[in-house]
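Asker: With the input below, show me the fold.
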Amino acid sequence: MRRCTLAAAAAATLALGAPVLAMEHKTIIDHPVGTIAADYSGKSRVSLQQVGSVSVGGRPETLRCRWTVSLVVERQARLGSGQEARRTLAQSDVVKGSAPGWCPQRDQAAERLAAKHRDDLHAALMALVEQDRALILAEADRMRGTPREG
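Answerer: As a prediction, this is how the structure comes out:
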């Protein structure tokens, strides 16, 4: 039984952090000193963790596959004059869950989970974009040396 638990731990280690779904978003922000073009490039990351153990006859198995899908977004903002500001945004555990039994093959599971939760991931991307707006405006003000009001 100990051998099964060690195998499960090894499988879980191999399955962590598989990048899957790529997403993009572009936006234009009006600013008193010029237009800001912001490009967002996001990738989902699926983590699989094997937990529990296989049991012997007559006893229930506790073997489960826990999974989470997180989002990492790279942002590049360009002020009209050509100045750039880059930033990495992230949201852990956009969606998570578990299923009984062994974790499936990493690539297959990661693609299925990301595709199944595409709408949740897109909503998380848009929430990060909205949160980032104030930071972009502040960065633009700093680049231009103009204080931000309000």
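Asker: Going by C-alpha atoms from here, please, whenever you check contacts or count neighbours.
Answerer: OK.
Asker: quick check, Ser41 in a strand?
Answerer: Yes - Ser41: assigned to a strand according to DSSP: H, G, I helix; E, B strand; the rest coil.
Asker: here's the other one to compare against:
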Amino acid sequence: MPPETSGRLRIGAVKLLPIVALTLATTASPVMAQDHVVTLDHRSGSVEARYRGAVMVTHRQIGAVAPGGRASTLRCTWHADLAVTREARGTVGIAASRSFGRDGLFAGSRPGWCDTARRAIADEVASRAGEVDTHLRALAQEDHAPLRAELDRLHAGIGA
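Answerer: Model prediction:
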């Protein structure tokens, strides 16, 4: 008798899910955002730089669902990256923006499906807001030299 085919593939007595790899990477989703504002002195005048940090979490489903009575190897691994957007505005109308970030801010794994673990992972990341702020401030500090160089180029370009 031929195997059944009704949305599922039947091979002998073993039913298989439609061919879907359980090692799926999902798109990164923002979990939390923080702002940091700093004022820099520049030869063109005072410049306010606003750094907006968004924690982006990427989930990856690994393992397999086991038949009844056997231990499942299904896990959701995740990692959080910090994506930063800087908007700087000077007193003479100079504006500069830049996007950059830091990968591997946090990482972890949870048993089971990623869809059921998303809320708990988001809560775990949110509980580390102080660490996120520390990383955001450090990245903002590292950006001061590139920002000053960019402002110098812009200032020279307007001939002021």
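Asker: which residue is nearest the middle of the first structure?
Answerer: Leu71 (1.0 Å; C-alpha atoms, centre = their mean).
Asker: Identify the residue nearest that residue in space, chain neighbours excluded?
Answerer: Leaving out its chain neighbours, the residue that sits closest to Leu71 of the first structure by C-alpha to C-alpha, 6 or more residues apart in numbering is Ser44, at 4.5 Å.
Asker: what's the helix or strand for the one you found?
Answerer: strand 34-51 (DSSP states H and E).
Asker: got the buried residues for that strand?
Answerer: Neighbour counts over strand 34-51 of the first structure (16 or more other C-alpha atoms under 10 Å) mark 36-51 as buried.
Asker: any idea how far the following helix or strand past it is from the chain center?
Answerer: Sequence-wise, the next helix or strand downstream of strand 34-51 of the first structure (DSSP H and E) is strand 64-79. A distance of 2 Å separates the centroid of the chain from that of strand 64-79 of the first structure, by C-alpha atoms, centre = their mean, to the nearest Å.
Asker: how much does the helix or strand following strand 64-79 of the first structure stray from the second structure?
Answerer: Sequence-wise, the next helix or strand downstream of strand 64-79 of the first structure (DSSP H and E) is strand 84-100. With mean C-alpha distance after the TM-score superposition for the first structure, strand 84-100 of the first structure departs from the second structure by a mean of 1.0 Å once superposed.
Asker: All set, thanks.
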